[in-house]
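Student: The sequence and its predicted three-dimensional model are supplied below.
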Amino acid sequence: MNYINVTRAGAVTTITLNRPSVMNVINPAMHFELQAAIDAFASDSDQHICVLTGSGDRAFCAGSDLKSIADFKGYPQNGYAGLIERFDLAKPIIAAVNGLALGGGFEIVLACDIVIAADTASFGLPEPLVGAVALGGGLHRLARQIGLKRAMGMILTSRRVTAEEGFRCGIVNEVVPAGELAATTARWCEAISKASPVSIRASKETVMFGLNEPDLPSAMRAQKNYPAFAAWLGSEDRKEGPRAFVEKRAPVWKGP
């Protein structure tokens, strides 16, 4: 990998965008490096949580590298950053936002399940200012996540919002001082890791797939057919949890 770093600690994979001198903007090669890194995480049964972050203290990712646009030959299989069109990943993804998250960088954040932001972070979709349109899912995800009027306000004015405003409107789960970002992200990972990985995946997938159903009764009827939910129904973890509770001991998760 030339433009990203991938590290693993226990069951957590951390992928770091590593172009700090240019605010971690994404060039064509990075899309394919990110695709490969997330593919590896998705297929590794020992890895349960992925953290996406940026190198340095200025930016998570300031979007696409406009200087390399002439070299652009198209996105990898799962779209922008190998993530934007990855709709079948049931494992949780956390964005640890260490600075600016603009354009495609903000679209990556919106595609994550949990967002922890440094108090120096900010978010926006400034594409119209350079005659572009945010086609990496940002327009759709932002409206779904914060409501139509708030989203239109940000999109049509290209306005950048602070981490605190992001928290108030629901983009961000927690805002912390920049120096506490890594420790706070680790705390979230630890909290998730206490639960059965099978249950976590079933829970995420049921929420995300259920949002595509026409109504609540339809979602509840359909959930038994979702792959991760079906895997949980037949898992040993489903039996181990209640058994450990009765025996007053910590559960030993078998995993997928």
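Tutor: In hand now; what should we look at?
Student: going forward, measure contacts and count neighbours with C-alpha atoms only.
Tutor: Will do.
Student: Please enumerate the helices of the stretch 51-200 of the chain.
Tutor: 104-110, 138-146, 148-157, 163-169, 181-193, 197-210 (DSSP state H, counting those that start in this stretch).
Student: So for Gly234, which of the ones you listed sits nearest?
Tutor: Proximity of those to Gly234 was assessed by Cα to Cα; the nearest stretch is helix 197-210, lying at 10.1 Å.
Student: Identify each buried residue in stretch 148-167, please.
Tutor: Ala151, Met154, Ile155, Ser158, Arg160, Val161, Thr162, Ala163, Glu164, Gly166, Phe167 (16 or more other Cα atoms under 10 Å).
Student: no, scratch that, I was asking about stretch 179-195
Tutor: Applying 16+ other Cα under 10 Å to stretch 179-195 flags Leu181, Ala182, Thr184, Thr185, Cys189, Ser193 as buried.
Student: what's it in contact with?
Tutor: For stretch 179-195, contacts defined as Cα atoms under 8 Å, 6 or more residues apart in numbering pick out Val12, His48, Ile49, Ile94, Ala96, Asn98, Ile116, Ala117, Ala118, Val176, Ile200.
Student: Can you give the distance of it from its chain's centre?
Tutor: The chain centroid and the centroid of stretch 179-195 are separated by 15 Å under Cα atoms, centre = their mean, to the nearest Å.
Student: Turn the helices of the stretch 51-200 of the chain into a markdown table, including distance to Tyr3.
Tutor: Converted to a markdown table, the helices of the stretch 51-200 of the chain look like this (distance: least, Cα to Cα, whole Å):
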| stretch | distance to Tyr3 |
| --- | --- |
| helix 104-110 | 15 |
| helix 138-146 | 23 |
| helix 148-157 | 29 |
| helix 163-169 | 26 |
| helix 181-193 | 20 |
| helix 197-210 | 29 |
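Student: One more to weigh against that first structure:
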Amino acid sequence: MSYAFIEVAREGALTTVTINRPAAHNALHTAAQIELGRAFDDFAGDDSQWVAIITGAGEKAFCAGHDLRAEPIITPAKADPPGFGGLASRFDLAKPVIAAVNGVAMGGGFEIVLSCDLAVASSNAVFALPEPRVGLAALAGGIQRLPRMVGLKRAMDLLLTGRRVSAAEAFSLGLVNEVVDSDVLGAAKRLAARILECSPMSLRATKEAVLRDLARPVEEAMLAQWSYPAMKAMLASDDAAEGPRAFSEKRTPQWKGR
């Protein structure tokens, strides 16, 4: 499939999605949103693809959020699945997604990062939810996800002031996993390679259980996890038999993803 505003590349079991509107600091309008939604639909439905990275073209911006110059009106439809950037309201994606933050991540761009499972940032990356400064609010998950990740007081600081956060502060807040001085995409691919050493069935079961159980008491969550679709699929998979077999035979497991 060809795209006008994004690029999609596949290397083995890794899909890399690049927002390609550098002249607009990779801000997103409806057409770009639709393309991102399709790209992540394809990733979700392709059994050969196990991990995804999302990044931005150029060295200045990951994503500057909603393109207010192209589309000044914000509607509730922006929150409909799959949500901003094709990810923010996609709550059924059990495959891991990594954000490679190569520059500015503002508004919806920051909310894309919040919706990813892991994030690597370049040292020049900057994060903010500046919506209140333009009479709006962080409606693509920022209001909900940020307090859960950093705590109420720290989240309110960012949500109510719209101030900018450096990559170093984002790391200290636990918003990114790693900060690098150069080649942020390369760092994200190294992280993806470590993840790809694991069974994709295990990855999906783990992610599904973690996200479902965030609001549950531990005792209830430990009982409920056995009924989750990805968990049941993992336990019945060839990979669940291959892992222990490879361990006992002292060899590298050959994952099949089924």
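Tutor: Sure thing, it's come through. Computed from a prediction, not measured in an experiment: that's the story for all the values here.
Student: circling back to that earlier point, the helices of the stretch 51-200 of structure 1: which one's closest to Ala37 of structure 1?
Tutor: Across the helices of the stretch 51-200 of structure 1, closest to Ala37 of structure 1 is helix 104-110 (Cα to Cα), at 14.5 Å.
Student: Where in structure 2 does the closest one align, residue-wise?
Tutor: Counting by TM-score structural alignment, helix 104-110 of structure 1 pairs with residues 108-114 of structure 2.
Student: What's the match for Ser122 of structure 1 in structure 2?
Tutor: Aligned by TM-score structural alignment, Ser122 of structure 1 pairs with Val126 of structure 2.
Student: Contacts only, for that match.
Tutor: Gly103, Val104, Ala105, Met106, Arg164, Val165, Ser166, Ala167.
Student: before we move on, back to that, between the helices of the stretch 51-200 of structure 1, which gets nearest to Pro20 of structure 1?
Tutor: Closest approach to Pro20 of structure 1 among the helices of the stretch 51-200 of structure 1 (Cα to Cα): helix 104-110, 13.4 Å.
Student: That closest one - contacts with which helices or strands?
Tutor: Packing partners of helix 104-110 of structure 1 (3 or more Cα pairs under 8 Å, 6 or more residues apart in numbering; DSSP states H and E): strand 59-61, helix 138-146.
Student: Which stretch of structure 2 is the shortest one matched to in the alignment?
Tutor: Against structure 2, the aligned range for strand 59-61 of structure 1 is residues 61-63 (TM-score structural alignment).
Student: Then the longest one?
Tutor: Using TM-score structural alignment, helix 138-146 of structure 1 corresponds to residues 142-150 of structure 2.
Student: Next, the buried residues of that stretch.
Tutor: Neighbour counts over stretch 142-150 of structure 2 (16+ other Cα under 10 Å) mark Gly142, Ile143, Leu146, Pro147, Val150 as buried.
Student: quick one: Asn102 of structure 2 and Lys60 touch, right?
Tutor: Yes. Contact criterion Cα atoms under 8 Å: Asn102 of structure 2 and Lys60 qualify, at 6.8 Å.
Student: Mean distance of the helix ranked longest in structure 1 to its aligned residues in structure 2, please.
Tutor: Looking across structure 1 with DSSP state H, the single longest helix is helix 28-43. Following the fit onto structure 2, the mean deviation recorded for helix 28-43 of structure 1 is 0.5 Å by mean Cα distance after the TM-score superposition for structure 1.
Student: now what about that helix, what contacts it?
Tutor: Contacts of helix 28-43 of structure 1 (Cα under 8 Å, 6+ apart): 1, 3-4, 6, 13, 15, 47, 50, 68-69, 71-78, 80-83, 89, 91.
Student: Residue in structure 1 paired with Gln254 of structure 2?
Tutor: Mapped onto structure 1 by TM-score structural alignment, Gln254 of structure 2 lines up with Val252.
Student: How about its match: what's its closest non-neighbour residue?
Tutor: Nearest non-adjacent residue to Val252 of structure 1, counting by Cα to Cα, 6 or more residues apart in numbering: Glu240, 7.1 Å away.
Student: With Ala94 of structure 2 instead?
Tutor: The shortest distance from Ala94 of structure 2 to any non-neighbouring residue, by Cα to Cα, 6+ apart, is to Arg204 (4.7 Å).
Student: How many residues are close by the aligned partner of that neighbour in structure 1?
Tutor: Aligned by TM-score structural alignment, Arg204 of structure 2 pairs with Arg201 of structure 1. Arg201 of structure 1 has 21 neighbouring residues, counting by other Cα atoms under 10 Å.
Student: need the contact list for Arg201 of structure 1.
Tutor: By Cα under 8 Å, 6+ apart, the contact list for Arg201 of structure 1 reads Ala90, Lys91, Pro92, Ala228, Phe229.
Student: Provide a list of residues in contact with the counterpart of the last one in structure 2.
Tutor: Under the alignment (TM-score structural alignment), Phe229 of structure 1 pairs with Met231 of structure 2. With contacts defined as Cα under 8 Å, 6+ apart, the neighbours of Met231 of structure 2 are Met201, Ser202, Arg204, Ala205, Thr206, Glu208, Ala209, Gln225.
Student: out of Asn102 and Lys60 of structure 2, which sits in the more crowded spot?
Tutor: Asn102 (27 against 20).
Student: and the more buried one, how far is that from Ala138 of structure 2?
Tutor: Asn102 of structure 2 sits at a distance of 21 Å from Ala138 of structure 2 (criterion: Cα to Cα, to the nearest Å).
Student: do Arg251 of structure 2 as well
Tutor: As judged by Cα to Cα, Arg251 of structure 2 and Ala138 of structure 2 stand 48 Å apart.
Student: Look up the closest residue to the most centrally placed residue in structure 2, ignoring the ones flanking it.
Tutor: Residue closest to the average C-alpha location in structure 2 (Cα atoms, centre = their mean): Cys116, at 1.8 Å. Nearest-residue entry for Cys116 of structure 2: Val97, 5.3 Å, with adjacent residues in sequence omitted and distances by Cα to Cα, 6+ apart.
Student: Nothing else from me, thank you.
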